[in-house]
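Student: Build the 3D model from these lines:
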Amino acid sequence: MNPDEITQVSAGRPVVFRHATVLAMDDADAGAIDDGDVLVTGDTIVAVGRDLDAPADAVEVDAEGGILMPGMVDTHRHMWQSALRGLGADWTLSQYFVFYYLTWGKIFRPEDIHAGNVLSAIEAVDSGVTTTVDWSHGLQTVDHGAAALDALRTSPGRFVLAYGNLLGAPWEWTKSAEFRAFVDQAAPDDNVGLQLAFDVTGDPGFPERGAFEAARELGLRVTTHAGVWGATNDDSIRLMWEHGFMTPDVTYVHAATLTQDSYQRIAASGGSASVSTESEQSAGQGYPPTWELRKHGIPVSLSMDTSVWWSADLFSAMRATLSADRSREHLEAHARGETVVHNRLRAEEVVQWATIGGARALGLDDRIGSVTPGKKADLVLIKNDESPAMFPLLHPYGTVVYQAGRGDVHTVLIDGQVRKHEHRLVGANLAGARDEVAATVEYARSTMGEAAWAESITPELASTERIPNPYTYTDYAGSSDRHTASSDE
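Tutor: Predicted coordinates:
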């Protein structure tokens, strides 16, 4: 497909992918379709099969040797924090809280929220993520919220703005006249939805009741950080349960340090979990919980959390999640003196979590998340003829999870429009996004001052604990007896 054809596709020409390995990921999916075709007309998938008839004016995409799958769905990403990408690579969760909640979160202006969101949105498309939940807890004012929303509406992709304010009380800001006016004007559509994002602290008085009541009144889903070591725990879940606010419309992010009772309540209420394995492994929310979620039948979706710390693509999430789950299975078996001889979690299931699992968590599985006729044409072609890692293609789910990366994303369609092709973004103003973020970085650095900036990049190191080693032979190596023995020889 040449540049002129890309423009014509955006104007409405049908698109047909030819000779792909198709991972449909729908309820009727019996596995991968080898040598498959997918026909797209307008914003809709029209047909899936082999040797499909296509309109004469259809643009053909040669997908031979590639994997065609649904666009991935990230159910929890703090997009605004992409403006300070990588700053917290060596942080602990406590240092993250200190930076954003106690010291520097307050300095972010509406334009800084906008900058982070625009760059994050472009990055999502580049890595094959077509739908992202913007867990936007930096919205100190409705002006911040308007900036976040504008960035999403003007960026390629499908989004859900999960409105939050880490510096405010959710039971207060959700009832304010300004916020209610924002909701009235937001007018969610097919491309940008709205949720509420707040946490339940476990305060016995359950002040978060007001925020849940607001969500119910406004007809909005809730996403909440749950099971986070030292922050939210079983008391949070118990209070939600006792007050009747655990419903299928709640997503529990992390859900890592919970007891069986809490997992059972989530399962019984129909809630879902958003697992951010790279985050949980590094920050300390708790061990990535998929090994527990599977046992309780809790639906799983995947997320990246924040690129102020980690990578921002779901290939990393899938790889880390499958590895963490299997590692826990081995550890548990070894503790019992046993050996794992069959893996419970398979690569295919992890790909499901990254696609249709995310769509279900958002209540959008009737429109996105699988390669199904009648659904929106949110599609990703993974193909890279220049990469030795993309051949041979023997186990397509395994290739997606353990071999592929963002550089292998060949083509991305969202609503039938080409947003990336032949490994290059289409119609994205990356230069403009970089300029916006550069202005935010300059502002943040000058506002914080060089000492605080340097401390954020290189936080204080903990003292190293050394275990005495009885095998150093220090005394023996320095003894005169040893030298005497050597001389005698």
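Student: contacts, neighbours, all on C-alpha from now
Tutor: Fine.
Student: What segments of the stretch 351-489 of the chain are strands?
Tutor: Here the stretch 351-489 of the chain has its strands, by DSSP state E, counting those that start in this stretch, at 379-382, 409-414, 417-421, 424-425.
Student: got those as CSV, with mean neighbour count and distance to Asp43 columns?
Tutor: As requested, the strands of the stretch 351-489 of the chain are exported to CSV (neighbours: other Cα atoms under 10 Å; distance: least, Cα to Cα, whole Å):
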stretch, mean neighbour count, distance to Asp43
strand 379-382, 28, 11
strand 409-414, 27, 8
strand 417-421, 23, 7
strand 424-425, 17, 19
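Student: Could you dump the ones you listed into JSON lines with distance to Arg77 added?
Tutor: Below are the strands of the stretch 351-489 of the chain laid out as JSON lines (distance: least, Cα to Cα, whole Å):
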{"stretch": "strand 379-382", "distance to Arg77": "20"}
{"stretch": "strand 409-414", "distance to Arg77": "19"}
{"stretch": "strand 417-421", "distance to Arg77": "20"}
{"stretch": "strand 424-425", "distance to Arg77": "21"}
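Student: and of these, who's closest to Arg153?
Tutor: When these are ranked by proximity to Arg153, the top entry is strand 409-414, at 13.6 Å, counting by Cα to Cα.
Student: OK, contacts around the residue nearest the centre of the chain?
Tutor: The residue lying closest to the centre of the chain (Cα atoms, centre = their mean) is Ser303, at 2.2 Å. Shown in contact with Ser303 (Cα atoms under 8 Å, 6 or more residues apart in numbering): Val73, Asp74, Thr75, His76, Arg77, Ser274, Val275, Ser276, Thr277, Leu314, Ala317.
Student: just Ala215 next, same as before
Tutor: By Cα under 8 Å, 6+ apart, the neighbours of Ala215 are Leu196, Arg221, Val222.
Student: right, and the second one touches Val250 too?
Tutor: It stands for Arg221. Yes - applying Cα atoms under 8 Å, one finds Arg221 in contact with Val250, separated by 6.1 Å.
Student: Neighbours of Asp29, how many?
Tutor: Using other Cα atoms under 10 Å, Asp29 has 13 other residues around it.
Student: Next, work out how far apart Val183 and Leu52 are.
Tutor: According to Cα to Cα, to the nearest Å, Val183 stands 44 Å off from Leu52.
Student: Kindly report the same for Asp488.
Tutor: Counting by Cα to Cα - Asp488 and Leu52 are separated by 88 Å.
Student: more neighbours, these two?
Tutor: Of the pair Asp488 and Leu52, Leu52 is the one with more neighbours under other Cα under 10 Å, namely 15 against 6.
Student: Once you drop chain neighbours, what's closest to that one?
Tutor: Closest residue to Leu52 apart from its sequence neighbours, by Cα to Cα, 6 or more residues apart in numbering: Asp37 at 6.3 Å.
Student: compare with the first, here's sequence two:
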Amino acid sequence: MASPKRTLIRCGHLVTMDGAIGTRRNWELLYVGDRIEAIAERVDQPWDDVIDASGMIVMPGLVNMHLHTFQAGFRAIGSEWLAPDYFRNFYGNAATRFGPEDNYLGTLFGALNQLNNGVTTLADYCHNVRTLEQAERSVDALVDAGIRAVFIHGDGLREPALPGALPARRLHPRERVEALQRSRFATPGRVTLALGIAGPHWADWEASLANVRLARDLGLIASSHVTRPHAAAIVPDGYDRLAAMGLLGPDHNLVHCNHLTADELGRLLDAGCTVTATTTNEFHDYPSDSALRKVMDRGHRPSLGVDVEAMVSGDLWREMQTALLFARNEGLRHGRPDAMIPVKTALGWVTAAGAQALMMEGAIGVLKPGAKADIVLLRAGDLNLFPVHDPVFSIVEQAHAGNVDTVIVDGVTRKRDGRLLVEAGWLSRLGERLRQSVARLAHESGLALPGPAQP
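Tutor: Predicted coordinates for the structure are as follows:
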């Protein structure tokens, strides 16, 4: 068996997000196979290949903690929608008409876009699964894209439903999940499995309890949408009841939480849950502040996700910048002495906090010996970044997806010299199939796709 390849990166700026190593200038990083072996001013070990990143910022790959990736073919169609429009037009209508190949195509293009943007780990919240084949094809897309991913299996609506008319009896299908464990997840890989469950905001008590217990029984992380004020939840005290029963902990990720009071959220954080904010989409959809500050006030770190590309950009750099601006502005509006949140804190939201929420802390979202070789290189000479004085400031306040030169996932180079390493003809053929898929789904659901006015 051949020895794993040893690759040395000669860094210009090195941002590790590791407390012991910190941020360095002109240091070197060696990764062997899928793991980082050494980081030092001069690595005194043999290497097979070298990457000259002397003109670049070397940093951990980003972690996008919440994306409904299958929706990528419908990007921007809901730019002028509000939440009821999304439920009426897409989730409660068009999404119910997706088949296995529709899921595959949307997920593939969504995941490739994340890779292209510098995301090396994606929490794919696929709440549009009605059959085992549809789940398997969604997983196939993540594998084919080459991204590290957590496939968050969600049970989809069986038929179109209007806002306010979604079923409350939403039991997660154990048989399908167990079959998925026996098929696509029979052996460990870069894509792992979690459950996207209907919790007390969206399901009755019996279903909520059964869904959380299912995740625990199968040893899987669970994630649930928390998007309603207390009085509007199907089971208003449901999360408190689950916490009191010991069924909530670090294996449960709560998404949004924007309507929760500080006390409500605090009790869930104290139980060990993690919280993911999707600030841009929450601004778009809800008349409420993001939960970012409430999470931080309890001494916890929020993670960030993009959520719905039908309505907002899939760019996690933009999401990070928006979230930081919001959290700072909220502090200013309330005269808080801690209004100026440090820039490095925001970078932690899309690296270490995501790793923690996925129970991969120390393996991803950080560059240090023993961590996975999930690495992103930004061109420090690009006009929007040059000159780089503090690379963390430049990453958070100035960078965008266009600065991403190289993306390495699990030691495999997926993007180099600003180009994804995929065969152009293959991508073009699949792109045409995606367009056909979207046109058919829009026609079947009566959804008018936006476009220029016709003469």
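Student: Closest to Gly244 of structure 1 out of the contacts of Ser303 of structure 1?
Tutor: Each of the contacts of Ser303 of structure 1 was checked against Gly244 of structure 1 using Cα to Cα; the closest is Ser274, at 21.1 Å.
Student: Give me the aligned partner of that closest one over in structure 2.
Tutor: By TM-score structural alignment, Ser274 of structure 1 lines up with Thr276 in structure 2.
Student: contacting residues around that match?
Tutor: The neighbourhood of Thr276 of structure 2, defined by Cα under 8 Å, 6+ apart, consists of Met65, His66, Asn253, Leu254, Val255, His256, Pro302, Ser303, Leu304, Gly305.
Student: Give me the next element, helix or strand, following the helix or strand containing it.
Tutor: Element membership for Thr276 of structure 2 (DSSP states H and E) is strand 274-277. Counting by DSSP H and E, the next helix or strand C-terminal to strand 274-277 of structure 2 is helix 279-285.
Student: what range in structure 1 does whatever helix or strand comes next after that following helix sit on?
Tutor: Sequence order places helix 292-297 as the next helix or strand after helix 279-285 of structure 2, per DSSP H and E. Aligning helix 292-297 of structure 2 against structure 1 (TM-score structural alignment) gives residues 290-295.
Student: Tell me roughly how far that stretch lies from structure 2 on average.
Tutor: Overlaying structure 2 shows stretch 290-295 of structure 1 at a mean distance of 0.8 Å from the equivalent residues (mean Cα distance after the TM-score superposition for structure 1).
Student: which of the contacts of Thr276 of structure 2 are buried?
Tutor: When these are checked for burial by 16 or more other Cα atoms under 10 Å, the buried set is Met65, His66, Asn253, Leu254, Val255, His256, Pro302, Ser303, Leu304, Gly305.
Student: SS state for the equivalent of the fourth one over in structure 1?
Tutor: Read that as Leu254 of structure 2. Applying TM-score structural alignment, one finds that Leu254 of structure 2 aligns to Tyr252 in structure 1. When classified by DSSP: H, G, I helix; E, B strand; the rest coil, Tyr252 of structure 1 comes out as strand.
Student: Hmm, Tyr252 of structure 1 is touching Ala267, no?
Tutor: No - Tyr252 of structure 1 lies out of contact with Ala267 (Cα under 8 Å); the separation is 11.1 Å.
Student: Pull up the aligned stretch in structure 1 for stretch 70-89 of structure 2.
Tutor: Using TM-score structural alignment, stretch 70-89 of structure 2 lines up with residues 80-99 of structure 1.
Student: Kindly provide the distance from the residue nearest to Leu52 of structure 1 to Leu381 of structure 1.
Tutor: Separation of Asp37 of structure 1 from Leu381 of structure 1 (Cα to Cα): 12 Å.
Student: and Arg18 of structure 1, what element?
Tutor: Using DSSP H and E, Arg18 of structure 1 sits in strand 15-22.
Student: outside of that strand, which residues touch it?
Tutor: Applying Cα under 8 Å, 6+ apart, the contact partners of strand 15-22 of structure 1 are 9, 32-41, 50-51, 54, 58-69, 396.
Student: before we move on, what about stretch 190-210 of structure 1?
Tutor: For stretch 190-210 of structure 1, contacts defined as Cα under 8 Å, 6+ apart pick out 135-137, 152-153, 157-166, 170-172, 174-175, 188, 215, 220-226, 231-236, 239, 243.
Student: try stretch 369-389 of structure 2
Tutor: Stretch 369-389 of structure 2 is contacted from outside by 31, 33-39, 53, 55-61, 118, 120, 362-365, 367, 394, 398-399, 403-411, using Cα under 8 Å, 6+ apart.
Student: Recalculate using a threshold of 7 Å.
Tutor: Residues outside stretch 369-389 of structure 2 that contact it (Cα atoms under 7 Å, 6 or more residues apart in numbering): 31, 34-39, 55-61, 118, 120, 362-364, 394, 398-399, 403-411.
Student: go on, stretch 144-162 of structure 2?
Tutor: The contact list for stretch 144-162 of structure 2 (Cα under 7 Å, 6+ apart) reads 87-88, 92-93, 96, 108, 111-112, 115, 120-130, 139, 142, 172, 190-197, 409.
Student: Make CSV out of the contacts of Thr276 of structure 2 and add distance to Val438 of structure 2.
Tutor: Output for the contacts of Thr276 of structure 2, formatted as CSV (distance: Cα to Cα, whole Å):
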residue, distance to Val438 of structure 2
Met65, 25
His66, 22
Asn253, 31
Leu254, 30
Val255, 27
His256, 28
Pro302, 34
Ser303, 31
Leu304, 28
Gly305, 24
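Student: if we go to structure 1, which of those residues are intact?
Tutor: Among these, the contacts conserved in structure 1 (both residues aligned by TM-score structural alignment, their matches' Cα atoms under 8 Å) are Met65, His66, Asn253, Leu254, Val255, His256, Pro302, Ser303, Leu304, Gly305.
Student: That'll do, ta.
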